[in-house]
Every structure is written in C-alpha cells, then in structure tokens.
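Sequence unavailable; structure follows:
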C-alpha cells in the first residue's frame, strides 16, 4: 500500500511508480489513512467542525480529484460529439459546469457531516476508494495519462482482493449500525458516474476517475444524512 500513498494522498511518503499499479487492490486500505485526520476533527467536535473536517480531508488527499471533477463536468455538459466533449474536458480553463460541480460536492459534504455519525466520513472515503478501483477495472482507458497507466496494471486478482478488503472493512460498522448501509447511495452514484463517462467520452481518464471519487464520497454522506434524519 505504501507505493499508492504518493498518488492518492499528500502524505509525505515515497513510493515506486511501477510498483504502485501492482498494489491497486489496497485502495480500500488507503481510506483508513485519508479519513483519519478529518474523523479526528469530527470526534473532537470543535466549532465549525464540519468545515474543518472537509478542509482536513482535502489537506490529506489534495485537490487533484476535485480538479478532475471540474474538468469532467465541463466535458459532460458540452453539447456535441465525443471529440468535442473530450476537448472540453482537457481544456485548461474551468467552465461554469465545473465550478458548479465542485461547489455542489463541497456543500453536500459540509452540510451532511453534522447529520451523520462520526465514522461516516470513513465509510464515505472507503466507498470513494472502492469506486476508483471499479473505475480502473473497466480497463477502458481514454488517452495515455496516469489513468491508462493504472488501468494497464489492473487484474481480476486485484479486483477480487480489493473487493474482499472493502467488504471486510465495512462489515463491522454495518453489523453494529444497520442504517449505515445507506452509504451504498454513494457507490451507486459512483457507478453511474462511470456509466456517464463511458457514454460521453468512450473511456475513462484521470479526470473521470477523480470525478468518480468525489461524487461517490458526497453521495455516501448524503445517503447517510437522509437516513439518519428519517427521510
């Protein structure tokens, strides 16, 4: 797992670029580290703890996936054929669709956190990382960037191991609090994001995978918030 950390977090750990794609099965384990600081903030319950927790999250994981979400949204909202959509996604300028997507994801997370238990952010991150693993498992790479590099390292064995880790990690929480199964709304949102990406772009690149991660996390928190509020 150590080799994954430089690519999926901002933790000061050195990793081997080639070895990282052989450790993709460990993506669910990364959630334990990426959610640790924001969960600690929520546990301490300081003033504006929900805002501080989201800041702590992005301090840990960086803004790369959030930037990918913005580019992805710009590409999705452009009218035209796939070539035009891919061109819009790769444009260095962020359009209004990208700004809207980023703001909505941030707001969903900030406003959901006070309504959910303290461990909800861990479950949301666990689903986010697992959704990224599922996106890589499509093996439908777009372009020749980092997304293709990791997809080429994916295998059925890695997917099976990653799925097993995902299930083992969430089972104790679901057993103790059955309502936490509502995080599956986030996973469904992530799967739908993969579907939309394939339909609009014909494949997935790093921006698409970043969008999958962000939308899955926000969807998981939203799903738990709705259930915990009895809606």
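Received, thanks. Predicted model, so just to flag it, every value in this text is computed and none were measured.

drop to CA atoms for contacts and neighbour counts, all remaining ones
Will do.

The longest helix seen in the chain: which residues count as buried?
For the chain, the longest helix by residue count, based on DSSP state H, is helix 206-228. For helix 206-228, the neighbour count (16 or more other C-alpha atoms under 10 Å) marks 206-225, 227 as buried.

Next up, the contacts around the closest residue to residue 140 other than its chain neighbours.
Distances taken as C-alpha to C-alpha, 6 or more residues apart in numbering put residue 203 closest to residue 140, at 4.9 Å, once the chain neighbours are dropped. If you count contacts by C-alpha atoms under 8 Å, 6 or more residues apart in numbering, residue 203 has them with 140, 141, 142, 197.

just how off-centre is the helix or strand where residue 31 lies within its chain?
Per DSSP states H and E, residue 31 falls inside helix 27-34. Chain-centre distance of helix 27-34: 11 Å, with C-alpha atoms, centre = their mean, to the nearest Å.

Who are the packing partners of it?
Using 3 or more C-alpha pairs under 8 Å, 6 or more residues apart in numbering; DSSP states H and E, the elements in contact with helix 27-34 are helix 49-61, helix 120-137, helix 156-176.

One more to weigh against that first structure:
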C-alpha cells in the first residue's frame, strides 16, 4: 500500500462517523443530531457509500426490536412480522419500495429506453408497480413470519430478530456494488447528482454485507447464511444486467429496487434452510 493510499484509507476511517450519520439521515427518517454530519449537504457518496451497510444496521434496529417485542409478547408470528414491516416502512419512508414500483412500471410498461425513463420519473404508480409492490410486501411478510415461526423451538425471539436485522446491511452492500458498477442512465436526477461510489467504497460495502451476513452461522445455521448471501449478490447481478439492457445504466429507482430484491433474497435463503 502506497503512502497516498494509506492516507486516503486513514481519512476514510476518520470520516466514517460523519458518513454513517449522513447515510442514516439520507436513507431514513431517523432524527440525526446536526452535530453529526451536515444535514444541509448531499452525502459524500463517492467515499461515504462504503458505510451504507452500517447505516442500514442502525435503521434496522427498531424494526428488529419490534419483531422481538411482538414475539416476546406471544403475538402470532404473522402479526409480529406485519408490525415490524410497518415500522420499517415508516422509518425509511418507503424510499426503496417506491423505487421498486417505479422500476416495474418503467421496465415493463415502456417499449423504448426513453419511454421507460419517462415512466419511472412519473410520480404516478401503474398496474405493474402496484402489483409488484403488493407481491413484494406479501412475500416479505410471509418470509419474516416464517423466520419468526422458527423462533420456537429452534431459536429464541432474540435470534429471530437478529437474523431479520442482518437483512438490512446485507441488502445494501450489493446495492452499492451495482451503483458503482453501472453508469447513470440519466444526465440529471438524484442518482446523477449524488455521484457514484468509488471502487474502495463498493468493496467496503460488499465486505461489510458479507461480514454481517455470516452472523447466522454463529447462532443457527451456516447453510442459511451462505445461501442468503449467494442469492442476494446473484440478484444484484441480475438487477444490473436487466437495468443495463432496459435503460443502459442505473437510477435512484434502480438502486431502490435492487435493495428490495436483495433483502427478499437473503430472507429467502435463511427461511429455506431453517
């Protein structure tokens, strides 16, 4: 490692707390004190996107706690799962879910690249978006309920909540990789204005996702964790391939759709093995 690379790495470590605060503020509605980061400025995604999984970990704490509390209070697993997802949607402002709906409308509602981008920019939601979003939420609810049902006798409510929590950072690492990998499909828009993560940020995000994703190995099963990670990154590759073919790059909506699909993939891997 050269002196410049070492200095750059040290600078990233020193900037990490502020970057995490900026990412939490950007990707959620959690109140972040002004002394952490700059609430008025766009986060430094080129450097700071590497800690997006850690921001996801913080965002997931309250939904995971909600799942644990519901199971501890002997709520039916389905009810506990629904409450946890409601909290998740509230905290994120359904940011990524909105991206998923827009991508489904645009990719399969338009016949040309220009028309697809136009549809995705439209604030209205069409039939593809509605049906896809409903299907996604139903699948996520059923997977989380299946994970919660495994809390007894296989594992405790706390372990079930921990596995759910792991899905938050795991799903965001592949999203950052796609963000780095694909160029912007538009010459304007939020994704264009935010800039693209550099290679070190993409590697950092992927590494953090893998590190958190293997947590289930220590508690329940190695097979579920490994399968979930494989599925999550495979889905990210698939999202990148489809986005490149449909619109020639990525947008903020594509990133949101990728996160949602990777989250479902990781939960699917866990539940399939459990």
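That came in fine, so what should we check first? This is a predicted model, so every value here is computed, not measured.

picking that back up, check the offset of the longest helix of the first structure from the chain's centre.
7 Å.

before we move on, what about stretch 133-150 of the second structure?
Chain-centre distance of stretch 133-150 of the second structure: 16 Å, with C-alpha atoms, centre = their mean.

Which position in the second structure pairs with the residue nearest to residue 140 of the first structure?
Structural alignment (TM-score structural alignment) places residue 203 of the first structure against residue 249 in the second structure.

same check, this time on residue 107 of the first structure
In the second structure, residue 107 of the first structure lands on residue 138 (TM-score structural alignment).

Its match belongs to a helix?
Yes. According to DSSP: H, G, I helix; E, B strand; the rest coil, residue 138 of the second structure belongs to a helix.

Near it, how many other residues are there?
13 (other C-alpha atoms under 10 Å).

if I look at it, how far off is residue 34 of the second structure?
Plainly put, residue 138 of the second structure is 37 Å away from residue 34 of the second structure if you go by C-alpha to C-alpha, to the nearest Å.

circling back: out of the helices and strands packed on helix 27-34 of the first structure, which one sits most buried?
Highest mean neighbour count of these: helix 120-137, a mean of 26 (counted as mean count of other C-alpha atoms under 10 Å).

other SSEs contacting it?
Taking 3+ C-alpha pairs under 8 Å, 6+ apart as contact, the helices and strands that helix 120-137 of the first structure lies on are helix 27-34, helix 36-44, helix 146-153, helix 156-176, helix 184-201, helix 206-228.

picking that back up, would you format the contacts of residue 203 of the first structure as CSV with neighbour count included?
CSV is the format used below for the contacts of residue 203 of the first structure (neighbours: other C-alpha atoms under 10 Å):
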residue, neighbour count
140, 17
141, 23
142, 18
197, 24
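
Which ones among these lie within strands?
In strands, judged by DSSP state E, none of the contacts of residue 203 of the first structure are found.

Pick out whichever of the residues you listed sits closest to residue 117 of the first structure.
residue 197 (31.7 Å; C-alpha to C-alpha).

tell me the contacts of that closest one?
By C-alpha under 8 Å, 6+ apart, the contact list for residue 197 of the first structure reads 76, 203, 204, 208.

And for residue 81 of the second structure?
So residue 81 of the second structure contacts 67, 141, 142, 144, 145, 148 (C-alpha under 8 Å, 6+ apart).

If you rank those residues by neighbours, which is first?
The most crowded member of these, judged by other C-alpha under 10 Å, is residue 67 (32 neighbours).

what sits against the equivalent of it over in the first structure?
With TM-score structural alignment as the criterion, residue 67 of the second structure lines up with residue 42 in the first structure. The neighbours of residue 42 of the first structure, taking C-alpha under 8 Å, 6+ apart as the test, are 49, 50, 53, 118.

Tell me how far the second one lies from residue 88 of the first structure.
For residue 50 of the first structure, the distance to residue 88 of the first structure (C-alpha to C-alpha) stands at 33 Å.

contacting residues around stretch 158-170 of the second structure?
Taking C-alpha under 8 Å, 6+ apart as the rule, stretch 158-170 of the second structure contacts 52-57, 59-61, 63-65, 67-68, 144, 147-148, 150-151, 208-210, 212-213, 215-216, 219, 229, 232, 262-263, 266-267.

rewinding a little: have a look at how far, on average, the helix holding residue 31 of the first structure is from the second structure.
Compared with the second structure after the fit, helix 27-34 of the first structure shows a mean deviation of 1.2 Å (mean C-alpha distance after the TM-score superposition for the first structure).

Helices of the stretch 1-150 of the second structure, start to end?
Assigned by DSSP state H, counting those that start in this stretch, the helices in the stretch 1-150 of the second structure fall at 3-27, 45-48, 52-59, 61-72, 77-92, 95-109, 113-121, 127-149.
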